[in-house]
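> Compute the structure for the input listed below.
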Amino acid sequence: MNQPHTEARILVIEDEADIAELLCLHLGDVYSEIVHESDGEAGLARAMAEPWDLLVLDIRLPGIDGLEICRRLRTENQYLPILMLTAKTTELDRVLGLEIGADDYMSKPFSVVELIARVKALMRRASAFGNLHRAGRAKDVIKIADLSIDTSSRNVSQAGETVELTAKEFDLLLHFAKHPNKVFRRSELLDTVWGYGHEGYEHTVNSHINRLRSKIHPGYIVTVWGVGYKMVTTS
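This next block holds a predicted model:
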């Protein structure tokens, strides 16, 4: 007997027909709606025009490549869990993908079982951060001094002024805000905010925290030398 599908819309942007067919087939066994685009420009337009629960994105695409698609989605402050695929295993590709906001990363050829596991992990993490079908409620607003974080709408303001954050910057800030005064090692932040499989990329945490400090009062997130970072409740 077939198992019921999980309600979710997944967009696959992949130009290799055999890999796209494989992805759509196996993701379609688990999730209710899988849509495929093979061109970068068409894929970006589709990603921005409709609501999605996850994007599976190849890096090398005709038209606009996957890195640029990811960058534009994050620039628009549109939160969408992104799993990037690439035929290359270079350090540069992986670092670039993580730096611009990809949530996870897999190299081709990949195990279908592992891919499904990672997709499920991204879905769980997105749900935990309040990104899947949550209505805004007053109790979803976290206030720390003059900083206000709405976990449902993913809006942040400081002293009444809107603060524009990328999806990953928001996730990082929210994690700190939920655990004020607790010190986190970089490896812990990678595991919790970025997910498993990112060991050795602690510099990604550093760069995101530096960007976050440039957008909110830098005194909110402090460095605990030799350990990591923590959020203090007064700026």
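> drop to CA atoms for contacts and neighbour counts, all remaining ones
Will do.
> Now the element after the longest helix anywhere in the chain, going C-ward?
If you go by DSSP state H, the chain has its longest helix at helix 112-128. Using DSSP states H and E, the helix or strand that follows helix 112-128 towards the C-terminus is strand 141-144.
> other SSEs contacting the helix or strand just after that following strand?
Next helix or strand after strand 141-144 toward the C-terminus (DSSP H and E): strand 147-150. On a contact count with 3 or more Cα pairs under 8 Å, 6 or more residues apart in numbering; DSSP states H and E, strand 147-150 meets strand 141-144, strand 155-158.
> Mean neighbour count, those: which tops it?
strand 155-158 (a mean of 18; mean count of other Cα atoms under 10 Å).
> tell me what the very next helix or strand once past it is packed against?
Using DSSP H and E, the helix or strand that directly follows strand 155-158 along the chain is strand 161-163. Applying 3+ Cα pairs under 8 Å, 6+ apart, one finds that strand 161-163 contacts strand 155-158.
> Just name whatever secondary elements the strand it packs on is in contact with.
strand 147-150, strand 161-163.
> what's the closest of these to residue 136?
strand 147-150 (8.1 Å; Cα to Cα).
> before we go on, could you also do this sequence so I can check it against the first one:
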Amino acid sequence: MVSSATPKTRLLLVDDEARLTELLKMELEVEGYEVDVAADGAAGLIQARTEPSPDLIVLDWNLPDFSGVDICQRIRSSSITTPILMLTGHDDVADRVTALDAGVDDYLVKPFSIEELMARLRAMQRRASTFSAATGEGQHPEMLQVGDLVMNTSTRDVSRSGQMIQLSVKEYELLNFLMRGQGKVLERAEIMRGVWGENFYGDDNLLDVYIRYLRQKVESTDRPALIHTVRGVGFILREERQEQTS
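Reported below is the predicted structural model:
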């Protein structure tokens, strides 16, 4: 069998279902992953924060002590950017948004096949490498600005007219992508690939949900619109005075 991961790829599996965990650990190790297991959220959080941190995290939504969403939020609050795949029985848009807002990179609805799990993990690794290369220090300016909207990519601070704006992980990544393409019409598929990954399996209605969230946070009645819809194509980030498409 051809391995889909190098032996150095460390994966943390956080799940309290013993039989499933045993099966997944065996399959992942066959594929070349080095697997650590945690049976509850607290243990998973400790292992996620322990150096060296894992390269990937597979996290169940339903845990005996905390929810996977809670654990993901705590991991992200520790400035840990390790890609996280959530295993869940929830499949409606609201739950997917909740997971993505918490900092999850992808989710997989139970029951699932081992082949699909492996494909999701490979896709997350590719996306993490691509996003890191695209936003790495020394390759792009630390400060991005469109009008009075400013993003510091080193601190992940975002402000408009000097007022700080609090963004979720996915809102930040979407705004970052739009700001790097400012003045250019970005197609929906292009945005989805850039923010959610080339092989993201979710509904692209999530893009509309997050565009709405961003507009609510960076625009208001006393501020010119910056995020404009290009009907049938996608979106463009630009100052309103640049008359193009609305």
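> quick one on the thing from earlier: what stretch of structure 2 does the longest helix of structure 1 fall on?
Alignment of helix 112-128 of structure 1 against structure 2: residues 114-130, by TM-score structural alignment.
> That stretch vs structure 1, average offset?
Compared with structure 1 after fitting, stretch 114-130 of structure 2 deviates on average by 0.9 Å (mean Cα distance after the TM-score superposition for structure 1).
> wait, which of the helices and strands packed on strand 155-158 of structure 1 is closest to residue 97 of structure 1?
Residue 97 of structure 1 lies closest to strand 161-163 among these, at 23.7 Å (Cα to Cα).
> to the chain's geometric centre, what's the distance from that closest one?
With Cα atoms, centre = their mean, to the nearest Å as the basis, strand 161-163 of structure 1 stands 21 Å off its chain's centre.
> Who are the packing partners of whatever helix or strand comes next after it?
Next helix or strand after strand 161-163 of structure 1 toward the C-terminus (DSSP H and E): helix 167-178. Applying 3+ Cα pairs under 8 Å, 6+ apart, we find helix 167-178 of structure 1 packed against helix 202-215, strand 228-231.
> contacting residues for the residue sitting nearest the centre point of structure 2?
Computing the C-alpha centroid of structure 2 and ranking residues by Cα atoms, centre = their mean puts residue 105 first, at 3.6 Å. Contacts for residue 105 of structure 2 (Cα atoms under 8 Å, 6 or more residues apart in numbering) come out as 83, 84, 85, 124, 196.
> Return the closest of those with respect to residue 3 of structure 2.
Nearest to residue 3 of structure 2 among these, counting by Cα to Cα, is residue 124 at 16.3 Å.
> where does that closest one sit relative to residue 232 of structure 2, distance-wise?
The spacing between residue 124 of structure 2 and residue 232 of structure 2, counted by Cα to Cα, to the nearest Å, is 28 Å.
> out of these two, which sits in the more crowded spot?
More neighbours surround residue 124 than the other of residue 124 of structure 2 and residue 232, with 24 against 8 (other Cα atoms under 10 Å).
> check contacts around the residue nearest to residue 141 of structure 1 when sequence neighbours are not counted.
Closest residue in space to residue 141 of structure 1, ignoring its immediate chain neighbours: residue 150 at 4.3 Å, by Cα to Cα, 6 or more residues apart in numbering. Residue 150 of structure 1 sits next to 140, 141, 142, 156 when contact means Cα under 8 Å, 6+ apart.
> now do residue 157 of structure 2
The contact partners of residue 157 of structure 2, by Cα under 8 Å, 6+ apart, come to 151, 164, 165.
> List only those of the residues you listed flagged as buried.
residue 151 (16 or more other Cα atoms under 10 Å).
> and the contacts of residue 157 of structure 2 as a markdown table, adding distance to residue 187 of structure 2?
Putting those into a markdown table (distance: Cα to Cα, whole Å) gives the following:
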| residue | distance to residue 187 of structure 2 |
| --- | --- |
| 151 | 22 |
| 164 | 28 |
| 165 | 26 |
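> and of the contacts of residue 157 of structure 2, the nearest to residue 97 of structure 2?
residue 165 (19.1 Å).
> Would you mind measuring from the closest one to residue 139 of structure 2?
To residue 139 of structure 2, residue 165 of structure 2 is 25 Å away according to Cα to Cα.
> hmm, who's touching stretch 8-16 of structure 2?
By Cα under 8 Å, 6+ apart, stretch 8-16 of structure 2 touches 21, 25, 32-41, 44, 47-48, 54-60, 63-64.
> Go again with 7 Å.
Contacting residues not belonging to stretch 8-16 of structure 2 are listed as 21, 33-41, 44, 54-60, 63 [Cα atoms under 7 Å, 6 or more residues apart in numbering].
> Drop anything exposed from these.
Here, 16+ other Cα under 10 Å leaves 21, 33-35, 37-41, 44, 54-60, 63 buried among these.
> So what's the residue count around residue 2 of structure 1?
Neighbourhood size, residue 2 of structure 1 [other Cα under 10 Å]: 6.
> so it, which of the three states?
Taken by DSSP: H, G, I helix; E, B strand; the rest coil, the conformation at residue 2 of structure 1 corresponds to coil.
> related to what we said a few turns ago, minimum distance to residue 173 of structure 1: which of the helices and strands packed on helix 167-178 of structure 1 has it?
Among these, the nearest to residue 173 of structure 1 by Cα to Cα is helix 202-215 (7.8 Å).
> how big is the offset of the helix or strand following that closest one relative to structure 2?
Using DSSP H and E, the helix or strand that follows helix 202-215 of structure 1 in sequence is strand 221-224. Once the two models are superposed, strand 221-224 of structure 1 sits on average 3.2 Å from its counterpart in structure 2 (mean Cα distance after the TM-score superposition for structure 1).
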